[in-house]
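Participant: here are the coordinates; sequence isn't available:
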């Protein structure tokens, strides 16, 4: 590979999204969202042709400014070649990012069975064997991804919102994209969380009959949760911690942060606090914030 001196940066550069992940985890949905956002989407372009495609875009007089390349295990060599390609694109003044779509084995199996499809690596073996083989093949790409989105508990609308926050027009001008997700510990930890915080130190509205059927998005629950001793102090201190962590992530080139807020069932305390954290962070300069509630309605 040649260095930066031989490849001066293109004015403005090209936004490059390399979209990969496990079969059944949402690659096709991600590609459609990017297309709707105005990205030029190419399916399974060989790694050695990505630079050529991006250079053509750079010479298009501004007609093509965002290119998304969707890649899967059909391009088996790409996990070995992609690191060099990304480094070269960066050296040429472009802005490459890797989006990896993930999901649990159990969820992937359910999705394949619901669609009556076989896994591309299954062969004569079991569906779980194909998923395991693909996960091993894609592990290096998962590890170097800028953004990993676990779709196990996300609806199509929630996946769209996450991609729009990271790759839409609003994301271009921000320094950091933060997703705040509430969850219930009884349903398991969100596997794509960078930070996890536990709200079970606050009284549980579940035990108050007039609050039980409401959730933390409603004023009656939110006001109760946020008025409890320690809630306001927690929010102030945790926001300071998030500023510190966010600044460090940006210095390390990590633009995406997923903050998980948990309580027992994911309905009251975690939801109210997640909403309030998102509201406060939305006022921070250079930060794009989305909030989702994974387990509301699961009880």
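Facilitator: Structure's in. What do you need? If you're wondering where the values come from, they're calculated on a predicted model, not measured in any experiment. Numbering: from 1, shown residues only.
Participant: from here on, contacts and neighbour counts on C-alpha atoms
Facilitator: Will do.
Participant: Residue 82: how many residues sit nearby?
Facilitator: Residues contacting residue 82 under the criterion other Cα atoms under 10 Å number 20.
Participant: I'd assumed residue 47 was in contact with it.
Facilitator: Yes. Checked against Cα atoms under 8 Å, the pair residue 82 and residue 47 is within contact range at 6.3 Å.
Participant: can you pull the contacts of residue 122?
Facilitator: Residue 122 is in contact with 128-131, counting by Cα atoms under 8 Å, 6 or more residues apart in numbering.
Participant: In ChimeraX, how would I select the buried members of those residues?
Facilitator: Taking 16 or more other Cα atoms under 10 Å as the burial criterion, the selection of buried members of the contacts of residue 122 in ChimeraX is written as:
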select :128,130,131
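Participant: Give me the subset of the contacts of residue 122 that lies in helices.
Facilitator: For those, membership in helices holds for 128-131, with DSSP state H as the criterion.
Participant: Export those as a markdown table, with columns for distance to residue 293.
Facilitator: As requested, the ones in helices among the contacts of residue 122 are arranged in a markdown table below (distance: Cα to Cα, whole Å):
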| residue | distance to residue 293 |
| --- | --- |
| 128 | 29 |
| 129 | 32 |
| 130 | 31 |
| 131 | 28 |
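Participant: which among these gets closest to residue 97?
Facilitator: Nearest to residue 97 out of those is residue 131 (Cα to Cα; 24.6 Å).
Participant: Now that the closest one has come up, it's in contact with residue 121, right?
Facilitator: Yes. Counting by Cα under 8 Å, residue 131 sits close enough to residue 121 to count as a contact (7.3 Å).
Participant: what are the ranges of the strands in this structure?
Facilitator: Secondary structure of the chain (DSSP state E): strands located at 15-21, 40-43, 66-70, 95-102, 147-150, 176-184, 195-198, 256-263, 287-293.
Participant: for comparison:
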């Protein structure tokens, strides 16, 4: 997830990899129904200039406008620009790769955020709003989703950040995006610690996955069953189990080593997923504890997302 939109036979240098908040322009794309509108709304709320559904051929024009504004008013450098580009532009969308490549040759290096979700999640969202998929035509909803996924596979592989929104509601996605784009600017790395339930599937955007099912399940303790890992009795139960503290110690040390490497490679955003059976007890308590430990490290900004909490 670290690319400067170079072609497949070119390896981007570390100097070419920009933080999202430092990029001259951020392109937001991805699957229809995966959260592009929410992303645009969050960026607007953060003070970004957001252009929705821009034909790719106009990316260079927008970049030129931004450069002209900088010449006239240097304070405009604080005005971040985001562009939402997707298959709604139909045949024009095919020109996106060329437009990005042209921007690269002009010295403008946009960053790409790709929103993704499982087919099941996308079908559920489209059915809830009763709207057809833009590529569905006369076929089934799933046909449109699969066609779009095929068309976007190469674009996804070049993204700086891929965000899986399958198990996130609007508020959780907004919190994740806010941390990504408006976190502590002094932070060298932002880490999302996500709890999840294995029975609901692995998070697609997880960089590191820990499995907490080696600990006894509070679900089988009658007085704890209705509580969650955010409740003190459950958190205390989980942390006093044999191996729990040792796991936190070793996981923190392991991630500290990885963080150093991520910073050297100029990775700016990492998702650490912590799972248990249902994503309610063990993973939630552990994710909170792990995030608290990582948050003590200088120049690391952490936040927690409980993907499946309340889903049962």
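Facilitator: Done, it's in. Since we're looking at a predicted model, the values are computed, not measured.
Participant: and the strands of the first structure as a markdown table, adding mean neighbour count and distance to residue 231 of the first structure?
Facilitator: Putting these into a markdown table (neighbours: other Cα atoms under 10 Å; distance: least, Cα to Cα, whole Å) gives the following:
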| stretch | mean neighbour count | distance to residue 231 of the first structure |
| --- | --- | --- |
| strand 15-21 | 24 | 38 |
| strand 40-43 | 17 | 45 |
| strand 66-70 | 23 | 42 |
| strand 95-102 | 22 | 33 |
| strand 147-150 | 21 | 29 |
| strand 176-184 | 25 | 16 |
| strand 195-198 | 15 | 12 |
| strand 256-263 | 25 | 13 |
| strand 287-293 | 22 | 19 |
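Participant: Mind putting those strands into CSV with distance to residue 164 of the first structure?
Facilitator: CSV is the format used below for these (distance: least, Cα to Cα, whole Å):
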stretch, distance to residue 164 of the first structure
strand 15-21, 13
strand 40-43, 15
strand 66-70, 14
strand 95-102, 12
strand 147-150, 12
strand 176-184, 11
strand 195-198, 21
strand 256-263, 13
strand 287-293, 10
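Participant: if we compare those, which one ends up closest to residue 207 of the first structure?
Facilitator: Taking Cα to Cα as the measure, the strands of the first structure were each checked against residue 207 of the first structure, and strand 256-263 came out nearest at 13.7 Å.
Participant: elements contacting that closest one?
Facilitator: On a contact count with 3 or more Cα pairs under 8 Å, 6 or more residues apart in numbering; DSSP states H and E, strand 256-263 of the first structure meets strand 176-184, strand 195-198, helix 269-281.
Participant: so who does the alignment partner in the first structure of residue 272 of the second structure touch?
Facilitator: Counting by TM-score structural alignment, residue 272 of the second structure lines up with residue 259 in the first structure. Each residue near residue 259 of the first structure by Cα under 8 Å, 6+ apart is listed here: 178-181, 193-197.
Participant: so stretch 207-215 of the first structure corresponds to what in the second structure?
Facilitator: Aligned by TM-score structural alignment, stretch 207-215 of the first structure corresponds to residues 220-228 of the second structure.
Participant: ok now that stretch, how far from the chain's centre?
Facilitator: The gap between the average C-alpha position of stretch 220-228 of the second structure and the chain average comes to 32 Å, counting by Cα atoms, centre = their mean, to the nearest Å.
Participant: Stretch 196-208 of the first structure now?
Facilitator: With Cα atoms, centre = their mean as the basis, stretch 196-208 of the first structure stands 26 Å off its chain's centre.
Participant: Distance-wise, check the residue sitting furthest away from the middle of the first structure relative to residue 232 of the first structure.
Facilitator: In the first structure, counting by Cα atoms, centre = their mean, residue 209 sits farthest out from the average C-alpha position, at 36.4 Å. The gap separating residue 209 of the first structure from residue 232 of the first structure is 24 Å, by Cα to Cα, to the nearest Å.
Participant: Kindly report the same for residue 102 of the first structure.
Facilitator: Relative to residue 232 of the first structure, residue 102 of the first structure is positioned 35 Å away (Cα to Cα).
Participant: Residue 249 of the first structure too?
Facilitator: Residue 249 of the first structure is 25 Å from residue 232 of the first structure, where distance means Cα to Cα.
Participant: Over to residue 81 of the first structure?
Facilitator: Looking at residue 81 of the first structure against residue 232 of the first structure, where the rule is Cα to Cα, the gap reads 49 Å.
Participant: Residue 85 of the first structure too?
Facilitator: Counting by Cα to Cα, the gap between residue 85 of the first structure and residue 232 of the first structure amounts to 47 Å.
Participant: neighbour-wise, which of these two wins?
Facilitator: Applying other Cα under 10 Å to residue 85 of the first structure and residue 232 shows that residue 85 carries more neighbours, namely 19 against 14.
Participant: contacting residues around that one?
Facilitator: Counting by Cα under 8 Å, 6+ apart, residue 85 of the first structure touches 47-48, 50-51.
Participant: Those into a markdown table, with extra columns for distance to residue 19 of the first structure?
Facilitator: Rendered in a markdown table, the data for these read as follows (distance: Cα to Cα, whole Å):
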| residue | distance to residue 19 of the first structure |
| --- | --- |
| 47 | 12 |
| 48 | 16 |
| 50 | 13 |
| 51 | 15 |
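Participant: Would you list the buried entries among the residues you listed?
Facilitator: 47, 50.
Participant: who touches the nearest residue to residue 48 of the second structure once chain neighbours are set aside in this structure?
Facilitator: Nearest in space to residue 48 of the second structure, with sequence neighbours left out and distances taken as Cα to Cα, 6 or more residues apart in numbering, is residue 80 at 5.0 Å. Residues near residue 80 of the second structure by Cα under 8 Å, 6+ apart: 21, 24-25, 47-49.
Participant: swap the cut-off to 10 Å and go again
Facilitator: With contacts defined as Cα atoms under 10 Å, 6 or more residues apart in numbering, residue 80 of the second structure is in contact with 20-26, 43-44, 46-50, 66.
Participant: which position in the first structure aligns with it?
Facilitator: Residue correspondence to the first structure (TM-score structural alignment): residue 80 of the second structure is matched to residue 66.
Participant: Equivalent analysis for residue 27 of the second structure, please.
Facilitator: Looks like residue 27 of the second structure aligns to residue 18 there (TM-score structural alignment).
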